[in-house]
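Engineer: With the sequence up front, the predicted model follows.
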Amino acid sequence: MCSEYKFSIRYLSQKNSEITTQKFWMTNNTFTADINQTVALSWTTSLADFFNVRQPVKSEIIYKVQGGSIIRNSKHVNYIFDNKTQDVKAIKITVINVNKIDAGLYSAEDETSGNVDGCCLLIVTTKPKKPTLTLSAEHPFVGDTITFTCHSTVQRWPAGYRTSNLTYKFLGNTRGVSNNNRLTIHALTKLEKGNDISCQATDDLHKVSIESDAVTLDPYYGPDNVVLKPGHMALNVTEGTILGPINCTATCYPKCLFKWRLNRTRTFEDFLSSETLVVANIKKNQTGIYRCLVVHPSNTTLLRKTDISVNVQYSPKIKELWLSDKNVTYGSTSPAIYSVSEGNHLTIKLRIKSNPDPQIVIHSSLLKFPTLLYTKLSDDFTTKLPSLKCENSGNFTIQASNGIAYGDNRTVNLEIKCKCS
């Protein structure tokens, strides 16, 4: 009796199992007190003279019994006892303002042999430590399943005295499922933004901890509802003018990253890192599909996109000219005078860069023809003139226009050879 014992347990069937150590004290006299309480301790001894009553801390002496008299240790002022008692075998000590260092085994010890004869155990308790509350994901997203874990520790002395299974309570939770120290919330919603979750721990003596620090739900979401303003799917713009501004918006928290990409040759390439697309003095080679790509800053696998087709229009430019009748073909490097036979339908072939396709007209100082009909193959436009007479010889102007300033033209000198009568 009146001894401290320690035993250790390890599961042999589990490799590298941790060792669990537990202490216990052999005595029938156990007292419990909260920190800062005053508690009365009592036990009996068979010793009648020449013994010491010791405290747990460093086994220092509280008082001695010598010749039937009690001699106080003047260092200890937080103990009250009757030093005039006639019954020294009945030990009664009051501990004032109990602290954790007062916990442990109080004993009566024979001064000569050092044997202990009689003791009591003081257990000092207080509420469990302030819990810590952790969230499984630092930045959960709407729709995620999240788990809170609450952890606290029993505060009970002497250290190692009897383990206690804590129970936990979660505060601020309206719909989660709790299992001991875990709280699980399925399918997090935007409406739960701003909810404060905290927890408390309770030990087997029904002592309740203070609340943990709160964790405020702040779920991330998006990108959703990616919209272009103005909301065009396709847009015509004239070369040399300004494309935009076209604003790309999205529902996203926190603010998403925006990037514009351009597809000109079947491959998208980065074009601009901004929410707003503006292209000053746009060029014809900037025709293509412009894509607004929206990416969440915390998870780049979460992305949305929307496209707009931009058609850059420009004035016609005549690159090459060919004239031909039944007998001869003149290229663009031919002399300035073109000879053709009267009555033949002159074929004109023009290579024109134009968007949109041009109207082609031809006229001279004497004649004016309606807009010519043509066939098109790539950038080559082919048309035929009506039959011309020899008196129609002279300068003819071929003009290509599509409504965008300024168009282009070529002048040719046609010599119409008269038929023999």
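Structural biologist: Structure received. Numbers count the residues shown, from 1 in each chain.

Engineer: use CA for all of it now, contacts and neighbours both
Structural biologist: OK.

Engineer: my guess is K259 meets H296, correct?
Structural biologist: No. Judged on Cα atoms under 8 Å, K259 makes no contact with H296 at a distance of 11.6 Å.

Engineer: Mind listing what's buried along stretch 231-251?
Structural biologist: Within stretch 231-251, the residues that count as buried by 16 or more other Cα atoms under 10 Å are V237, T238, E239, L243, I246, N247, C248, T249, A250.

Engineer: Show me which of these is closest to V116.
Structural biologist: Distance to V116, by Cα to Cα, is smallest for A250 among the buried residues of stretch 231-251, at 79.2 Å.

Engineer: ok, now how distant is the closest one from S152?
Structural biologist: 42 Å (Cα to Cα, to the nearest Å).

Engineer: now do S339
Structural biologist: Taken as Cα to Cα, the span from S339 to S152 is 105 Å.

Engineer: And K319, by the same measure?
Structural biologist: Distance from K319 to S152, by Cα to Cα: 84 Å.

Engineer: okay, pairing it with this:
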Amino acid sequence: MPFIFVFILFGLAWHIQGEQLDIYSKFNDGDVIFTWNNVSSTYHVFNRNTTGNKLIRGYNKTINSTEYTVRKALLYDSIYIKVNVPGKDDFYNITYEVTKVKSLIGKAVNVSWTASYFPKSGIYDVYHSKKNKKIFQIRSNGENMSLTKYIYNTRPYSSENISFEITNITMDDAGYYNGGEHLTAAGSGGGVVLIVKGKPSKPDIIGDRNVEENEYVELTCFSQSTSAPDYYSKLLTLSYTWFVNDTKINITSRTLILNVTKDLKYNRYSCTATEKDLTSDKSDGVRINPLYGPDGITFDTLQTDTVIGKECAKVGPYRCIVDCNPSCEITWKRTHLSGQIDVISNKSHLPRQQLKKDMTSLICEVKWNYQTPIQKTIRLDVQS
């Protein structure tokens, strides 16, 4: 069953001694937007993943703006930002922690963040960005808290520690949760991204499967994450498992590359896609259709290439046997002492033939695509 992840981001503000510098954060469709005021000169902005000090875009970037955005913020365990006003030695640091919680779909999950304050009005609204609406309201006196989908856990109700349970999780519950005295205030306060994980979609195997012998065929296992929200699923990289005739093979890449031989036509290929510990249903099986011309020609009833017979006697029937894909063009010809050549059949099967004194041979000619035709000859020794 799908899993649930919860990411918690905290917004903070700093003040520069002697002048005020307020830094705020806002979560928007997978990005974190940092804003500040009172910009009178250039600011230097640093940011990195604090786990292993992995640098991300914008490191040591100089900007002349009141805004800076960290793209794809859910990739990081936390985001660390430094702001420096030129001419001053001090840096002002903020770390935005990201907390993860796992659960199963259909179960319940606890969501929590720390609000900057609880409104004096005694009313705090909680919003869900995916549903684009207020989902419930907290009153400091506990009124109107008879919720079903959401169970508010914080006591006293006026505490800045916002904590509630989301029950019976579905994909529709994914998205960003935040709160505040009104919608604008909620946008700059604390919040949580709820990620609902589902197994990847059943793959389709794409690629041209009609490939000539000794060439290469590429089969691609095409699947997509079904996790929500979209800005999370777009960050994911799926892993793949390939099967030949339902037996797992040691190939984990999205694309399977094969050298085409005739024997591949007997194999059936399928694959699955995996998002961490969630694996898709197996794809429908596909087969390679190797394209190849004849290696040679055989006759089904002849042990020798020469047939001896009296004039007016009948010989045959004969069958010209070749292995081609797609089928070869087969033509039977008859030659005479005069050099005359007659086309006598356009099928692999040649009916019985009556011998005549001037007949010299029967020829099976095979042609495949653009290749030079090949022939095999039955010599005729016609006796009086």
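Structural biologist: Received the coordinates, thanks. Given the structure is predicted, the values throughout are model-derived calculations rather than measurements.

Engineer: which residues in the stretch 251-384 of the second structure form strands?
Structural biologist: 255-259, 269-275, 278-279, 289-291, 298-299, 306-310, 314-315, 318-321, 329-336, 341-345, 349-350, 353-354, 359-367, 374-383 (DSSP state E, counting those that start in this stretch).

Engineer: Columns distance to T247 of the second structure on top of those strands, output as CSV?
Structural biologist: Converted to CSV, those look like this (distance: least, Cα to Cα, whole Å):
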stretch, distance to T247 of the second structure
strand 255-259, 15
strand 269-275, 9
strand 278-279, 17
strand 289-291, 20
strand 298-299, 36
strand 306-310, 50
strand 314-315, 51
strand 318-321, 34
strand 329-336, 38
strand 341-345, 46
strand 349-350, 41
strand 353-354, 52
strand 359-367, 38
strand 374-383, 40
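
Engineer: just checking, which of those strands sits deepest inside the structure?
Structural biologist: The highest average neighbour count among those, using mean count of other Cα atoms under 10 Å, belongs to strand 269-275 at a mean of 24.

Engineer: chain center to that one, what's the gap?
Structural biologist: 10 Å (Cα atoms, centre = their mean, to the nearest Å).

Engineer: quick one, it and strand 255-259 angle?
Structural biologist: Counting by axes from the mean of the first three to the mean of the last three Cα atoms, to 10 degrees, strand 269-275 of the second structure lies at 150 degrees to strand 255-259.

Engineer: Against E212 of the second structure, how distant is L264 of the second structure?
Structural biologist: 11 Å.

Engineer: go on, Q383 of the second structure?
Structural biologist: From Q383 of the second structure to E212 of the second structure the distance is 47 Å (Cα to Cα).

Engineer: same question, I151 of the second structure
Structural biologist: I151 of the second structure is 63 Å from E212 of the second structure, where distance means Cα to Cα.

Engineer: Contacts only, for the corresponding residue of the first structure for S270 of the second structure.
Structural biologist: For S270 of the second structure, the aligned residue in the first structure is S198 (criterion: TM-score structural alignment). S198 of the first structure makes contact with L133, F170, L171, G172, E211, S212, D213, A214, V215, according to Cα atoms under 8 Å, 6 or more residues apart in numbering.

Engineer: hmm, back to that, next, show the common contact partners of L264 and E212 of the second structure.
Structural biologist: With Cα under 8 Å, 6+ apart as the test, L264 of the second structure and E212 both reach P290.
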